[in-house]
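J.: only geometry, no sequence info:
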């Protein structure tokens, strides 16, 4: 079996690649491997690019642990995930998440914890109405507006036809 997460450095940039050979589920082993990769990136003081191999970024938490694992296993996996998301939020150098395909919870939490997010792929035609918001969400950064959270938007529009955040004000993510 290959490493679940690998770290490589190229000048001031470090790349952390998620790859379990399948759906990139966030098992306890994967989360621990990501912690080790971020340890090295922090030691090298590099700007981190977080990406995944395969069709999708992540299948989320390992559902087998929730279905068949003990309460202790479930707790350890969720705790490791929360600690990793918090670590990315407070990482000393910028973290850029490059997402392709789906990112289910825990994978999505890692993306949202990153300083910048870049999404690849095209939405199916049945989602044309929400495409503009999805594209805005894909290229925002967490230190600006909360445009990444589409649930903050009302269905109303201002005079120009732009969708506006609740209350007409921008909310900060942090």
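T.: Sure, I can see it. Everything numeric here is computed off the predicted structure, so don't read it as measured data. Numbers count the residues shown, from 1 in each chain.

J.: Only C-alpha atoms from now on, for both contacts and neighbour counts.
T.: Fine.

J.: Counting neighbours, what do you get for residue 22?
T.: 12 (other CA atoms under 10 Å).

J.: next one: residue 65
T.: 17.

J.: And residue 38, by the same measure?
T.: Using other CA under 10 Å, residue 38 is surrounded by 25 other residues.

J.: before we move on, what about residue 106?
T.: Applying other CA under 10 Å, we find 23 other residues in the vicinity of residue 106.

J.: Chain neighbours aside, what residue packs nearest to it?
T.: residue 60 (4.9 Å; CA to CA, 6 or more residues apart in numbering).

J.: most centrally placed residue in this structure?
T.: residue 111 (1.3 Å; CA atoms, centre = their mean).

J.: Am I right that it is in contact with residue 117?
T.: Yes - if you go by CA atoms under 8 Å, residue 111 and residue 117 touch, sitting 6.5 Å apart.

J.: Residues in contact with both of these two, list them for me.
T.: Jointly contacting residue 111 and residue 117 under the rule CA atoms under 8 Å, 6 or more residues apart in numbering are 97, 99.

J.: Regarding residue 75, what is its secondary structure?
T.: Of the three states, residue 75 takes helix under DSSP: H, G, I helix; E, B strand; the rest coil.

J.: what helix or strand does residue 82 sit in?
T.: Assessed by DSSP states H and E, residue 82 sits inside helix 71-89.

J.: Buried residues in that helix, which are they?
T.: For helix 71-89, a neighbour-count test (16 or more other CA atoms under 10 Å) marks 74, 77, 78, 80, 81, 82, 84, 85, 87, 88, 89 as buried.

J.: That helix - contacts with which helices or strands?
T.: Helices and strands touching helix 71-89, by 3 or more CA pairs under 8 Å, 6 or more residues apart in numbering; DSSP states H and E, are helix 28-44, helix 63-68, helix 107-113.

J.: Structure two is appended below for comparative analysis:
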């Protein structure tokens, strides 16, 4: 397993820990490691927990790649959107334990999970693309439209509003907020609960519930590739 994603399997729970610098930047190599880890989790038939280091889940896409050239940026965003789609359709439950900040692609990881736990503290969670001069991609819009509460969708996507953990809970980025020291126990409780449900029924129901979103993401990913085609 790649050093960028630490994979640990314990009693039917696969913990995937992002480990790419101080902000856990999402690069092509990180996405490849993510997909390899998800392949392994499927083989292990494990509930998936995605987390980062204390204080940070992820600060978003690797800016060195995003600014290297138009094609590199298009390819990275496309791969990231495809990863989000895969998480949404993963056959076993996916938990994201947000150990601090979750910005841009970091926040989209939250929107692609089945259950999201955050920690209390002076952390920022949200989609800052418009703030930093990036027009939101179609796939990001569709994912946010489906998973965020209606009252927060426009504030988040169009106005780049960032939320503290309690605000992120209200907006729809998180399902639960706990004290930082209580995060391991909250993860264990959520994982045990999700292990106890019927996994085949979970997978089949998930695909039914999310069919419209998955179809929209397929169209959006194709549209983003076409709109930003280089050459």
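T.: Here it is on my side, so go on. Quick caveat: nothing in here was measured; it's all calculated off a predicted structure.

J.: Could you get me the TM-score between them?
T.: The TM-score (TM-score structural alignment, normalised by the length of the first structure) is 0.70; 136 aligned residues with a CA RMSD of 2.3 Å.

J.: Name the nearest residue to the residue nearest to the centre of the first structure, sequence neighbours excluded.
T.: Closest residue to residue 111 of the first structure apart from its sequence neighbours, by CA to CA, 6+ apart: residue 97 at 5.5 Å.

J.: part of a strand, is the one you found?
T.: Yes - applying three-state DSSP, one finds residue 97 of the first structure inside a strand.

J.: how close does it sit to residue 21 of the first structure?
T.: Per CA to CA, to the nearest Å, residue 97 of the first structure is found 19 Å from residue 21 of the first structure.

J.: One more: residue 6 of the first structure?
T.: 13 Å.

J.: Same drill for these two, tell me which one is more crowded.
T.: residue 6 (17 against 13).

J.: Helix, strand, or coil at the more buried one?
T.: strand.

J.: distance of it from residue 56 of the first structure?
T.: Remark: distance between residue 6 of the first structure and residue 56 of the first structure (CA to CA) = 17 Å.

J.: Tell me where the second structure has strands.
T.: For the second structure, the strands defined by DSSP state E occupy 5-10, 13-18, 47-51, 55-58, 94-98, 100-103, 115-119, 125-126, 162-163, 176-178.

J.: ok, the aligned partner of residue 59 of the first structure in the second structure - contacts?
T.: By TM-score structural alignment, residue 59 of the first structure lines up with residue 59 in the second structure. Counting by CA under 8 Å, 6+ apart, residue 59 of the second structure touches 23, 24, 25, 26, 101, 102, 103, 104, 105, 106.

J.: Can you give me the neighbour number for the third one?
T.: Look at residue 25 of the second structure: counted by other CA under 10 Å, it has 22 neighbours.

J.: Quick check: it vs residue 185 of the second structure, distance?
T.: The gap separating residue 25 of the second structure from residue 185 of the second structure is 26 Å, by CA to CA.

J.: So which of the helices and strands packed on helix 71-89 of the first structure is nearest residue 10 of the first structure?
T.: With CA to CA as the measure, helix 28-44 is the member of these nearest residue 10 of the first structure (10.7 Å).

J.: for that closest one, packing partners?
T.: By 3+ CA pairs under 8 Å, 6+ apart, helix 28-44 of the first structure packs against strand 5-10, strand 13-18, helix 71-89.

J.: got a list of contacts for the last one?
T.: I take that to be helix 71-89 of the first structure. Contacts of helix 71-89 of the first structure (CA under 8 Å, 6+ apart): 26-28, 31-32, 34-35, 61, 65-66, 95, 106, 109-110, 113-115.

J.: By how much does it deviate from the second structure on average?
T.: Here the mean offset of helix 71-89 of the first structure against the second structure after fitting is 1.0 Å, by mean CA distance after the TM-score superposition for the first structure.

J.: quick one, that helix and strand 47-52 angle?
T.: Helix 71-89 of the first structure and strand 47-52 meet at an angle of 140 degrees, taking axes from the mean of the first three to the mean of the last three CA atoms, to 10 degrees as the criterion.

J.: number of nearby residues for residue 212 of the second structure?
T.: Other residues within reach of residue 212 of the second structure, judged by other CA under 10 Å, total 12.

J.: State the distance from it to residue 142 of the second structure.
T.: 10 Å.

J.: do the same with residue 190 of the second structure
T.: Counting by CA to CA, the gap from residue 190 of the second structure to residue 142 of the second structure is 27 Å.
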